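Colleague: have a look at this prediction, sequence included:
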Amino acid sequence: MGTHVIKMPDIGEGIAEVELSQWHVKVGDLVVEDQVLADVMTDKAMVDIPSPVHGKVIALGGQPGEVMAVGSVLISIEVEGAGNLKESAASAPVATKEAPAASKVEAAVESKPAAAAAPRSAPVCQGPMVAREADERPLASPAVRKHALDLGIQLRLVRGTGPAGRVLHEDLDAYLAQGQSNASAPATAAYAQRHDEEQIQVIGMRRKIAQRMQDATQRAAHFSYVEEIDVTAIEELRAHLNEKHGASRGKLTLLPFLVRALVVALRDFPQMNARYDDEAQVITRLGAVHVGVATQSDVGLMVPVVRHAEARSLWDSAAEISRLANAARNGKASRDELSGSTITLTSLGALGGIVSTPVLNLPEVAIVGVNKIVERPMVVKGQVVIRKMMNLSSSFDHRVVDGMDAALFIQAIRGLIEQPATLFVE
């Protein structure tokens, strides 16, 4: 037997250290080539570290949350034969992502012949529930942990069917199904006292989001401005375009119309499409409109970027927004796709509420927040009519943007949305 020592790889871009976000294996686990061993967090994205060999894990080089230098020992694996006794970097990095993806591990195992797949740890029991020690932390992705927390399930009671006993979403479903079929459960279980608690380390992507939000609120002088917009006409236009062209060009949401409104309004308000370097005391106004579209993923808020929105049609913007959102949610967005925005658009869709106070995406100086659409009685030309109304809740950096300019900018967007033909008049 020999030992294969894997060092933290050089991920590029001059990065000298990374944060160890999550282990997907533990000491004693059998692993196969290409199986994901760990997730590490750079300044911009989460990165998979795969195994270059088959073998047994004999030592881990760090704990989740620990910052490790490039070239430091990441993991040691016992291999058949003499092994590669030299310390080596992990296989080339690895798909850039924003959320740990259990499916990648499963695919790596299942793609091997039956003999190679054998190292997968055997299930602890054959039923969907298993007892673990109280201090034993079961393997599961952050998305599965959040799902279990939302469902009120203790992960240590759930049998994992993934690689190395990893708990999957399907295992949570099986656990729930077993509980629902247990007719002997007391009728008052829903009202039973609970005394359990779970401590969750703020590491990886969640730590990065926390740092960025704290940094933004501490450095920028935030102020918000809220305006009510009548979206009846643009919703009618959207429905007409979808009916006429949806099958051939794809369905349009409201977002590409808002992107177009930003592009047109910024022609008269270039100070909103800017970045502020507060250390150098320099404001850079940009001609290109790179719109960040805030997107919720399993591990938190991502902001993929629609580049050169000023050169895109409605359908081009819609397709790019959809592509980027899917990439972010599936953990496949690249670093370039998650950086370089000049102004950000944020929306919670139907859950958007009445008003919000979005946090700036530094070093940008403006963010436009979209609230939900509701039907309300409004007075139009002396008549009470039902109209579709929506609020825009936007925030600005008062160090750069004056209150009057912010109000005029949002009023310009309002005019474009309420008279949608003006979006396309040059």
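Modeller: Okay, I see it.
Colleague: CA only for contacts and neighbour counts going forward, please
Modeller: Will do.
Colleague: buried residues of stretch 80-91, list them for me.
Modeller: Neighbour counts over stretch 80-91 (16 or more other C-alpha atoms under 10 Å) mark 83, 88, 89, 90, 91 as buried.
Colleague: sorry, wrong one. I was asking about stretch 323-332.
Modeller: 324, 325, 326, 327, 328, 329, 330, 331, 332.
Colleague: doesn't residue 297 make contact with the fifth one?
Modeller: Which is residue 328. Yes. Contact status for residue 328 versus residue 297: in contact at 6.6 Å, counting by C-alpha atoms under 8 Å.
Colleague: before we move on, back to that, okay, and which of the buried residues of stretch 323-332 map to helices?
Modeller: Here DSSP state H is the test, and the buried residues of stretch 323-332 give 324, 325, 326, 327, 328, 329 as lying in helices.
Colleague: export those as JSON lines, with columns for distance to residue 312.
Modeller: Formatted as JSON lines, those follow (distance: C-alpha to C-alpha, whole Å):
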{"residue": "324", "distance to residue 312": "15"}
{"residue": "325", "distance to residue 312": "17"}
{"residue": "326", "distance to residue 312": "19"}
{"residue": "327", "distance to residue 312": "20"}
{"residue": "328", "distance to residue 312": "21"}
{"residue": "329", "distance to residue 312": "23"}
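Colleague: relative to residue 34, which of those residues is nearest.
Modeller: Lowest distance from residue 34 to these (C-alpha to C-alpha) belongs to residue 327, with 21.5 Å.
Colleague: got a list of what that closest one touches?
Modeller: By C-alpha atoms under 8 Å, 6 or more residues apart in numbering, the residues touching residue 327 are residue 333.
Colleague: take the one below as the second:
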Amino acid sequence: MARFIFKMPDVGEGVAEAEVVEWHVKVGDRVEEDQHLVDVMTDKATIDIESPVAGTVVDVAGEVGDVIAIGSMLLVIEVEGEVSEAEAEAAAEQIEDEVSDEGQAEGSEPVRAEPVAAPHFSSDAAQEEKDSPSTSSGRTEAKVLASPAVRQRARDLGIDLAQVKPAADGRVRHADLDAFLAYNGGFSAAGKARADETIKVIGLRKRIAQNMAAAKRHIPHFTYVEECDVTDLEELRAQLNAARGDKPKLTMLPLLITAICKVIPKFPMINARYDDEANVVTRYGAVHLGMAAQTDSGLMVPVIRDAQAKNLWQLAREIGRLAEAARSGKATSEELSGSTLTVTSLGPLGGVATTPVINRPEVAIIGPNRIVERPMFISDGMGGERIAKRKLMNISISCDHRVVDGHDAASFVQGMKKLIETPALLLVD
């Protein structure tokens, strides 16, 4: 017997460590070659790591939430017979050859990693196996489609995911767990509260917490809000959708992005990043627009590259593609990095006004709010006024006051307002 010491692989250029977000094996489990071992996370990308050999797991490094350095021991697998250094290198090379940039099959959460750290073998078969608490799901549960965060919460609550009715797409989400708890005694008819939950902050939720805390700690935010009449814009959108043919359906977002990109050249300080350690502001010519997207695991920000060069239909198609990639966990690190400005929208839940937190090191974030209908005084075309029902939407912008002055932020939003309230200008080059 020999022991295969599998080290944390190099999961990306410049990455020094990765966080364990879900173990799929435990000490004592028999694993096969290419079997999914563990999910790790770095830079908001969840990566699945597979076994290069078959054998029995005798040790694992750390629990869910622990951070492991690249090149450190990840787990130890006991294999049959003796293994030479040449065979060890061949095992590592085989994994490298099988790496795919396209990620896993539909329904799986992470993408595959490329283990480049050379495995190490030990022929010491006398070492005792260490007891390790299991965090893996049963075989039936493993077939259920769910994000790592949902799986972890189910384990914390003692819920068998196989017993939870999933959404229409077959994936179990937090809302499905809530429904399961309510139906199965989480709340009684008399209003009895369900048991308290203690949930470890790990994975994407941990990174969101760290990023938001750093943004509020380092950036002096200010927020400006303006009301826009979107009645004509909504009418234009309806007309475009009625004649769209096989093009993707237009939401409000592509129209707002087009307005942003048309106004940005006059206000380059909005489309910028601030390196506060080097004390350097970089103003970008291209608009690489971050699009805050809610997923089961938390907030992700996929990036629309060169948004200023795309028309409404191209923007709509890219928005749909990136949103689906984020929700399914298949967005690549390239698609989740490099934004120069971010838009965040809660759609019909947008509220009257928001004060969004800047996506550091960017210097601004734009938040369209909910559309509401209200009576307004408008021109009757004959020098007088009349009351009419209009569709109104507030636009919020939060800025880094170290880089963006209040006058510039207000002027930028007023430029957007002009285009939004005169939507024909959006279609003029």
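Modeller: That came through fine. What you see is a predicted model, and the numbers here were worked out from it, not measured in a lab.
Colleague: and the TM-score between these chains?
Modeller: After superposition, the two chains reach a TM-score (TM-score structural alignment, normalised by the length of the first structure) of 0.80; 383 aligned residues with a C-alpha RMSD of 3.6 Å.
Colleague: how near is the residue nearest the centre of the second structure to residue 6 of the second structure?
Modeller: Taking C-alpha atoms, centre = their mean as the criterion, residue 300 is the residue nearest the geometric centre of the second structure, at 2.2 Å. Computed with C-alpha to C-alpha, to the nearest Å, the distance linking residue 300 of the second structure and residue 6 of the second structure is 30 Å.
Colleague: kindly report the same for residue 90 of the second structure.
Modeller: Taking C-alpha to C-alpha, one finds residue 90 of the second structure at 14 Å from residue 6 of the second structure.
Colleague: tell me which of those two has more neighbours.
Modeller: Using other C-alpha atoms under 10 Å as the criterion, residue 90 of the second structure and residue 6 rank with residue 6 on top: 24 against 15.
Colleague: check for me that the more buried one belongs to a helix.
Modeller: No. Counting by DSSP: H, G, I helix; E, B strand; the rest coil, residue 6 of the second structure falls outside a helix, being strand.
Colleague: surely it touches residue 120?
Modeller: Yes. Residue 6 of the second structure lies in contact with residue 120 (C-alpha under 8 Å); the separation is 6.8 Å.
Colleague: with adjacent residues omitted, what lies nearest to residue 25 of the first structure?
Modeller: With sequence-adjacent residues excluded and distances taken as C-alpha to C-alpha, 6 or more residues apart in numbering, residue 25 of the first structure is closest to residue 37, at 5.8 Å.
Colleague: list just the nearest of the ones in helices among the buried residues of stretch 323-332 of the first structure to residue 173 of the first structure.
Modeller: Ranked by distance to residue 173 of the first structure (C-alpha to C-alpha), these are led by residue 329 at 21.1 Å.
Colleague: on that earlier part again, just tell me what the residue nearest to the centre of the second structure corresponds to in the first structure.
Modeller: For residue 300 of the second structure, the aligned residue in the first structure is residue 302 (criterion: TM-score structural alignment).
Colleague: ok, residue 319 of the second structure next?
Modeller: Residue pairing (TM-score structural alignment): residue 319 of the second structure is matched to residue 321 of the first structure.
Colleague: next: residue 289 of the second structure.
Modeller: Superposed on the first structure with TM-score structural alignment, residue 289 of the second structure falls opposite residue 291.
Colleague: and its match, how many neighbours does it have?
Modeller: Applying other C-alpha under 10 Å, we find 26 residues neighbouring residue 291 of the first structure.
Colleague: list the contacts for it?
Modeller: Residues near residue 291 of the first structure by C-alpha under 8 Å, 6+ apart: 259, 305, 306, 307, 308, 309, 341, 342, 343, 344, 345.
Colleague: if we use 7 Å, what do you get?
Modeller: Neighbouring residues of residue 291 of the first structure by C-alpha atoms under 7 Å, 6 or more residues apart in numbering: 305, 306, 307, 309, 341, 342, 343, 344, 345.
Colleague: so how far is residue 352 of the first structure from it?
Modeller: Using C-alpha to C-alpha, residue 291 of the first structure is found at 19 Å from residue 352 of the first structure.
Colleague: I appreciate the help and will end here.
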